Every structure is written in C-alpha cells, then in structure tokens.
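can you look at this prediction? I've put the sequence above it.
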Amino acid sequence: MDNQSKNQQNVILMSDYQPHCGYAPLSVVEAYWEALRAGRQMPKRAEIDPRGIETALEYAFILERVAPGVARMRVAGSHLHDVMGMEPRGMPLTAFFEKDARIRIAGLLEEVFQTPCSTEVQMVSTFRQGIPQLNARMVLLPLKSDLGDVSRILGCFVSHGELTDAPNRFEISDISLRKLDGTPLDSPVPAEPEIEGFSEPSAPFEAAPMEMNPEEADTAGSPKRPPYLRLVKSD
C-alpha cells in the first residue's frame, strides 16, 4: 500500500459536523480525534491529516513536549497568528497566557501528557483600557509520537471578539479535564500560585544557657573558671 493510500485512510471528513455552539472548530477537532483513535487510547501524530479538519484548520495546532511543563508549537493555524500578531510556530503554549496563568498551563500540560487525558480551557484576555476583551476556548488532545510515547498534542484555539491590538494574552477562567474514557477528572492545578515574596522561614527561639556568677559556682561546688577578660592595671 503506498503512502497516498495510507493518508486517504486517515481522512475522516468533519465538514458536515456543525454543533450548535459558538465554538464549532473545537468540536470538529475533538470529533476528528475521537474518530481517528477508533477505540484505541489515542491516535498517533503521524495519523493526523489536515484534510480531516479542513473547516477548523486555521484554529488547530500541534504541540511537542520538550521539557516538563513546556510544549512548543510545531504547527499552528492562521488564527493563532492573528491572536499573537506574529508567527506562533516554535513558541511555548504558555506565551499565550499572562504570567500568573502560566504555572497552571504548565501543570495542565503535564496532566495531559502523563495521565493521559483531554482538557478544555476557558479564557478571557487581559483587560486593557479602550481595547475590547476577548473570550476564548481551547482543547488539548494527547497524541503518541512515532516512538510510542505521549509527547504530542492536537489542539484547537478559538477566540471571540475583535483582534485589534496584538499580542493578546489570556487569563484562565475555567478548566475541565476528562479521562480518555470520557469521565470527568478533577484538576490538580492550583487556582493561584502561592506568593512567597522575600519571606524566609523564621528560626526557632532558643533560650541562651544560664551562666552562674563565681559566687554561685563556689556555692554549688563546681570548679571556678577564670574570667574571659582580665583587667590589668598599670601605673
């Protein structure tokens, strides 16, 4: 069987799939991923064919895990370019988020890779005076590499609102995790990172040892020690 025949087997058209919501591309990508895995835990990265998600292609992306909590974009649709105002390929996913949200995204990525599981994230862009805020949603779906490890993600990112002043960065408003069998999964990602600042752990208080004066030492029968300092008087 030649490569063209193999690729045609991976094309599962979702052009007629129109869910009743404002984030149709998310459902198209997720339905394609579900159909492609065909009862397996997840599909492989090599099985993804852009023709299968043609109607959602501008919103889709592929992530590669490069370090714990870090996944970079290897493929990215034009909508992500518009959101950031620059080429997103090579960027970490955390670049789309404000500083306070990045620790949550890093933890979320590890949950998707390690559990593994799928997730949907609801977001809102950072408030800026005179600039309309954006509402956005994103799905992350795990993939296996050619080596069989879970180190890729098929994702989809859709924002609603006028893209006027890029780059746009987002805060997280909600996260939902699902096991690969579809059952909900509690998110272990903390709502807010603990702020430590410049504080240091306080040292435990220890009382100084009590010293007896020479008279008390003699009374107690202990040997009298010479004083540390001696006054020498000279004319």
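Received, thanks. Numbers count the residues shown, from 1 in each chain.

when you work out contacts or count neighbours from here on, use the C-alpha atoms and nothing else.
Fine.

for the chain, what's the longest helix?
helix 99-114 (DSSP state H).

beyond that helix, next helix or strand please.
strand 117-125 (DSSP states H and E).

so which elements touch that next one?
If contacts are counted by 3 or more Cα pairs under 8 Å, 6 or more residues apart in numbering; DSSP states H and E, strand 117-125 sits against helix 99-114, strand 135-144, strand 170-179.

mind putting those into a markdown table with distance to Gly69 and mean neighbour count?
Output for the helices and strands packed on strand 117-125, formatted as a markdown table (distance: least, Cα to Cα, whole Å; neighbours: other Cα atoms under 10 Å):
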| stretch | distance to Gly69 | mean neighbour count |
| --- | --- | --- |
| helix 99-114 | 4 | 19 |
| strand 135-144 | 14 | 23 |
| strand 170-179 | 16 | 18 |
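
distance to Arg74 added to those, as a markdown table?
As requested, the helices and strands packed on strand 117-125 are arranged in a markdown table below (distance: least, Cα to Cα, whole Å):
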| stretch | distance to Arg74 |
| --- | --- |
| helix 99-114 | 15 |
| strand 135-144 | 13 |
| strand 170-179 | 21 |
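
select, out of those, the one closest to Trp33.
Set against Trp33 and scored by Cα to Cα, the helices and strands packed on strand 117-125 come closest in strand 135-144, at 7.6 Å.

helices or strands up against that closest one?
helix 24-37, helix 99-114, strand 117-125, strand 150-160.

show me what contacts Pro92?
By Cα atoms under 8 Å, 6 or more residues apart in numbering, the contact list for Pro92 reads Val70, Ala71, Arg72, Met73.

try it against this one:
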Amino acid sequence: MTAKLQGTSVDICPDRLEHPTLSAIHAYWDAKRGGRAMPARADINPPELREHLGWIILLDVLPDLSDFRYRLVGTKVARYFGGDGTGQTISEAFQAFGAGAIKGVQAVHRKAARDRVPVRARGEAAWLADGFDYFDSVYLPLSDDGRTVNMILSAFVFDYAVVRASSESALP
C-alpha cells in the first residue's frame, strides 16, 4: 500500500528499500523479532548497528499516540534536521516548520505504532534547514509486551539518487 502524505510517499512494504543502510536496519529489526510481530527495545543492541548509528532515531510513543518523544537522534540525522531534538516531542522539534510538517511526521509514526508494522516514507523534505532535500526512511515498531508499541526505531538517509528518482512517482 502506498499513500501520499504532504508530498511524501508512505509505504508499508519496506522490503522495497533500495538504500543499503535502510535495508540493513530493517533486516536487523526483522532478525531480532524472530517469530514475534516486533522486537522489544531490549532486543536492540546499538553496538550491532555501529555502522548505521548516525542515521538512526529512537522515539518513545506517548500515551494514546498523542505524540512521540525523541530519545536518541543520530548525528547524521541531526545535521540534516539542523539540530539534535533529543528529549523533545515531534510537536516541539518541528514547531518552526509549521503544523503541516508536525502532522505529517506524527502521521507516519502513528501508522507504524497503530498498525504495528514497518513503514517506509520518502520524498521531498522542504522543511529541512537547507531547503528542499530528498529523503528515504523506515519506521520500525518496538514493543515490550508484544502488543503495544512503546518505541519506534527509525532510520533516515538524505539526497540519495534512488530517492530522488523514485520520489517523482508513487511505488507500483
């Protein structure tokens, strides 16, 4: 399934990830979940992701999916976002970019948390500090009890040739 979200394509088929960093993080998440719907935060061992840590974000899911709080923002992601939002909610971190950006970012996270499935988002990020840029990302739910998503592990890559080419049309 693909849906348009304010200039961004949202896909629940992360097996189509072209970028090696996103593919590796998704494969890691998939291996850690085993036969479960999703792994727990305790299953994620950051040193095992050392090569990709700069591109990773870890968020806490707030009650009723009202918002999401950044627990960790990788250094490479922070550079593209124009700062490290660790400790802030999406509403706080994206306030300067306007209500549309806040709603769009929250919607992608809510989809991963509510549906308990990996979600891919890609497209133009006009709200980035340096103006228009292209991104590809994956949002991977984590659950301590196997049912309720309490964290989301996500990863971003920016200005990638495949992202630029594919952002011009939706996935088939």
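Yes, it's here. Values in this document were obtained by computation on a predicted structure and should not be read as measured data.

still on that earlier bit, top of the contacts of Pro92 of structure 1 by neighbour count?
Ala71 (23 neighbours; other Cα atoms under 10 Å).

what's the match for that residue in structure 2?
Under the alignment defined by TM-score structural alignment, Ala71 of structure 1 corresponds to Phe68 in structure 2.

shouldn't that match be in contact with Ile57?
No - applying Cα atoms under 8 Å as the test, Phe68 of structure 2 and Ile57 come out as separate, 11.4 Å apart.

how long is stretch 74-87 of structure 1 from one end to the other?
End-to-end distance of stretch 74-87 of structure 1: 11 Å, with Cα to Cα, to the nearest Å as the criterion.

buried ones in it?
Of the residues in stretch 74-87 of structure 1, Ala76, Gly77, His79, Leu80, His81, Asp82, Val83, Met84 count as buried by neighbour count, 16 or more other Cα atoms under 10 Å.

how many other residues sit next to Val28 of structure 1?
For Val28 of structure 1, using other Cα under 10 Å, the count is 25.

roughly how far does it sit from Glu54 of structure 1?
9 Å.

and if you look at Val112 of structure 1?
25 Å.

quickly note the distance from the residue nearest in space to the middle of structure 1 to Glu47 of structure 1.
The residue lying closest to the centre of structure 1 (Cα atoms, centre = their mean) is Ile105, at 1.8 Å. Counting by Cα to Cα, the gap from Ile105 of structure 1 to Glu47 of structure 1 is 26 Å.

what does Ala71 of structure 1 give?
For Ala71 of structure 1, the distance to Glu47 of structure 1 - Cα to Cα - is 20 Å.

how about Val150 of structure 1?
Counting by Cα to Cα, the gap from Val150 of structure 1 to Glu47 of structure 1 is 14 Å.

among the helices and strands packed on strand 117-125 of structure 1, which comes closest to Ala217 of structure 1?
It's helix 99-114; of these, that one is closest to Ala217 of structure 1 (Cα to Cα) at 61.7 Å.

list the helices and strands that closest one packs on?
On the basis of 3+ Cα pairs under 8 Å, 6+ apart, helix 99-114 of structure 1 makes packing contacts with strand 70-76, strand 117-125, strand 135-144, strand 150-160, strand 170-179.

give the buried residues for the fourth one.
Spelled out, it's strand 150-160 of structure 1. Result for strand 150-160 of structure 1 [16+ other Cα under 10 Å]: buried residues Val150, Ser151, Arg152, Ile153, Leu154, Gly155, Cys156, Phe157, Val158, Ser159.

from Lys99 of structure 1, how far out is the fifth one?
What that stands for is Leu154 of structure 1. For Leu154 of structure 1 relative to Lys99 of structure 1 (Cα to Cα), the value is 24 Å.

can you check the third one too?
The gap separating Arg152 of structure 1 from Lys99 of structure 1 is 24 Å, by Cα to Cα.

same question, the second one
Note on Ser151 of structure 1: its distance to Lys99 of structure 1, by Cα to Cα, is 24 Å.

please apply the same query to the last one.
Here the distance between Ser159 of structure 1 and Lys99 of structure 1 works out to 19 Å (Cα to Cα).

that's all I had, so thanks and see you.
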